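Colleague: heads up, no residue letters with this:
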């Protein structure tokens, strides 16, 4: 019986070991890399570090509440989803992006708490995660500071206000930049509950989805996000936040180049 028990335990270990993909060594040498894989990509995920996936930002965050970053992989085909995360932030996931009729390129601003690797992981149609990233130095405090809106008596009247502009990039291409008025509170500032946008959908006026985003708490207040669409024309933008508030607007087509 003891022999069978030992065999069973060994067999289970072998099954688990075979079922788990090897985690590649982290070129950024983050102490949290293995936990980031488990949390955001999955322990059985196939992962490769890929120079085609680029995270572009200044090496130092001058404003911890508004750190600009761009992620892109123009030469990586068949990208189905993008996850952006910061290993050492108290809330690590920054956003998810699903570029259905868009390029795997977007830019935005986020809150940074301390020096941290910031990464973009892009999953292609074959299920492989392609990862790129960089270290950003920071004095810190961005995630635990209250939003400007938290101290303003008029922000509620503008909640969900949308503005945007598009630029033509070819017959069936446009670059779209949009802004949504929202405090994007992380819940980490004393006395201020978490309050953030959870979903944004970009679609044609006929309802065909162009791209979807899931912003998380670290995205900066009044988020400004830019995407490259494989489409040219008016864009219907809709979204909601974690309190059930909904917002929508139609952004005009770009002018002819």
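Modeller: Nice, I can see it. Given the structure is predicted, the values throughout are model-derived calculations rather than measurements. Numbering: from 1, shown residues only.

Colleague: going forward, measure contacts between C-alpha atoms and count neighbours the same way
Modeller: OK.

Colleague: Against which helices or strands is whichever strand or helix holds residue 130 packed?
Modeller: If you go by DSSP states H and E, residue 130 is part of strand 128-138. Contact analysis of strand 128-138 by 3 or more CA pairs under 8 Å, 6 or more residues apart in numbering; DSSP states H and E lists strand 46-49, strand 54-56, strand 60-61, strand 116-124 as its packing neighbours.

Colleague: As JSON lines, those strands with mean neighbour count and distance to residue 104 would be great.
Modeller: Shown next, in JSON lines, are these (neighbours: other CA atoms under 10 Å; distance: least, CA to CA, whole Å):
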{"stretch": "strand 46-49", "mean neighbour count": "18", "distance to residue 104": "16"}
{"stretch": "strand 54-56", "mean neighbour count": "20", "distance to residue 104": "10"}
{"stretch": "strand 60-61", "mean neighbour count": "18", "distance to residue 104": "24"}
{"stretch": "strand 116-124", "mean neighbour count": "23", "distance to residue 104": "8"}
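
Colleague: alright, now check it against this:
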């Protein structure tokens, strides 16, 4: 027998759970592009908007060609299968696809291009479901379709292909930072052809321990910050390849 008061409380709890599930699936930015990119990038897997997937970025991008974005999904789960970052209103929306392998942790930073004010999404695949973090970055625009500020006076014959690397201690391993001298041209300007890094691998002990696929929404001279499980005694080697088969390498 169920008492009336108990039944009332049970109905409230069921209603609250249903409401929470509905809120969990509702786009917090209410973007008209969300459904398009959900279907394109996330397929049929369950999707949850989750505040534990955090994006740190400026509210307004003064230089739309160089917008720093930091992702921290470590409060969700460092044991994840894939991470995606995209900018909904960019002409090339996908920024990167990250497979953490055996060493990658859920903390990544990169400078990106912003064509106009846009929702920015990061999706983390863990245990068969996508967990999504969102933010909105406003800006003067043109980051994808106009020459970047950094491009003025650049001597590519001297600087192209240089990689500068630094290492910092982190809570669960090491934070690696790489500055890669590359124009990262999208091909959207009439005077240029696509010329950008499209594959980046981090190796340790002769084996790949994490890898990324890059797209042309990443800024010129990209600065990648990425956390790895290995401590200061672990040697890492970065290997990047662009779409013209140039290989750029650095060891740290």
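Modeller: Nice, thanks for sending it over. Treat the numbers as computed from the prediction; the structure is a model and nothing was measured.

Colleague: Need the TM-score from the superposition.
Modeller: The TM-score (TM-score structural alignment, normalised by the length of the second structure) is 0.84; 226 aligned residues with a CA RMSD of 2.0 Å.

Colleague: Adding distance to residue 230 of the first structure, write the helices and strands packed on strand 128-138 of the first structure out as a markdown table.
Modeller: A markdown table is the format used below for these (distance: least, CA to CA, whole Å):
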| stretch | distance to residue 230 of the first structure |
| --- | --- |
| strand 46-49 | 26 |
| strand 54-56 | 20 |
| strand 60-61 | 31 |
| strand 116-124 | 17 |
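
Colleague: Residue 241 of the first structure: which of those is closest?
Modeller: With distances scored as CA to CA, the stretch of those nearest to residue 241 of the first structure is strand 116-124 (23.4 Å).

Colleague: Residues in contact with the closest one: which ones?
Modeller: 28, 30, 53-55, 71, 77-89, 129-137 (CA atoms under 8 Å, 6 or more residues apart in numbering).

Colleague: so who does the closest residue to residue 224 of the first structure other than its chain neighbours touch?
Modeller: What sits nearest to residue 224 of the first structure in space, not counting adjacent residues and going by CA to CA, 6 or more residues apart in numbering, is residue 179, at 4.4 Å. Residue 179 of the first structure sits next to 162, 163, 164, 222, 223, 224, 225 when contact means CA under 8 Å, 6+ apart.

Colleague: Just give me the neighbour total for the second one.
Modeller: To tie it back to what came earlier, the one meant is residue 163 of the first structure. 14 (other CA atoms under 10 Å).

Colleague: Next, find the distance separating the nearest residue to residue 117 of the first structure once chain neighbours are set aside from residue 152 of the first structure.
Modeller: Among residues not flanking residue 117 of the first structure along the chain, residue 135 sits closest, at 4.2 Å (CA to CA, 6+ apart). Remark: distance between residue 135 of the first structure and residue 152 of the first structure (CA to CA, to the nearest Å) = 34 Å.

Colleague: how about the strands in the stretch 151-257 of the first structure?
Modeller: Secondary structure of the stretch 151-257 of the first structure (DSSP state E, counting those that start in this stretch): strands located at 162-170, 173-180, 197-203, 209-215, 224-229, 235-241, 246-251.

Colleague: in the second one, what's buried?
Modeller: If you call a residue buried by 16 or more other CA atoms under 10 Å, then strand 173-180 of the first structure has these buried ones: 173, 174, 175, 176, 177, 178, 179, 180.

Colleague: Likewise for the longest one?
Modeller: Taking 16+ other CA under 10 Å as the neighbour-count basis, strand 162-170 of the first structure is seen to contain the buried residues 162, 164, 165, 166, 167, 168, 169.

Colleague: how about the residue nearest the centre of the first structure, what does it touch?
Modeller: Computing the C-alpha centroid of the first structure and ranking residues by CA atoms, centre = their mean puts residue 95 first, at 2.2 Å. With contact taken as CA under 8 Å, 6+ apart, residue 95 of the first structure is in contact with 83, 84, 85, 213, 214, 215, 216, 219.

Colleague: change it to 6 Å
Modeller: By CA atoms under 6 Å, 6 or more residues apart in numbering, the contact list for residue 95 of the first structure reads 84, 214, 215, 216.

Colleague: Look at residue 238 of the second structure and say how many residues are nearby.
Modeller: By other CA under 10 Å, 20 other residues sit near residue 238 of the second structure.

Colleague: ok, it to residue 179 of the second structure distance?
Modeller: 11 Å.

Colleague: Which position in the second structure pairs with residue 103 of the first structure?
Modeller: Matched across to the second structure, residue 103 of the first structure falls on residue 105, judged by TM-score structural alignment.
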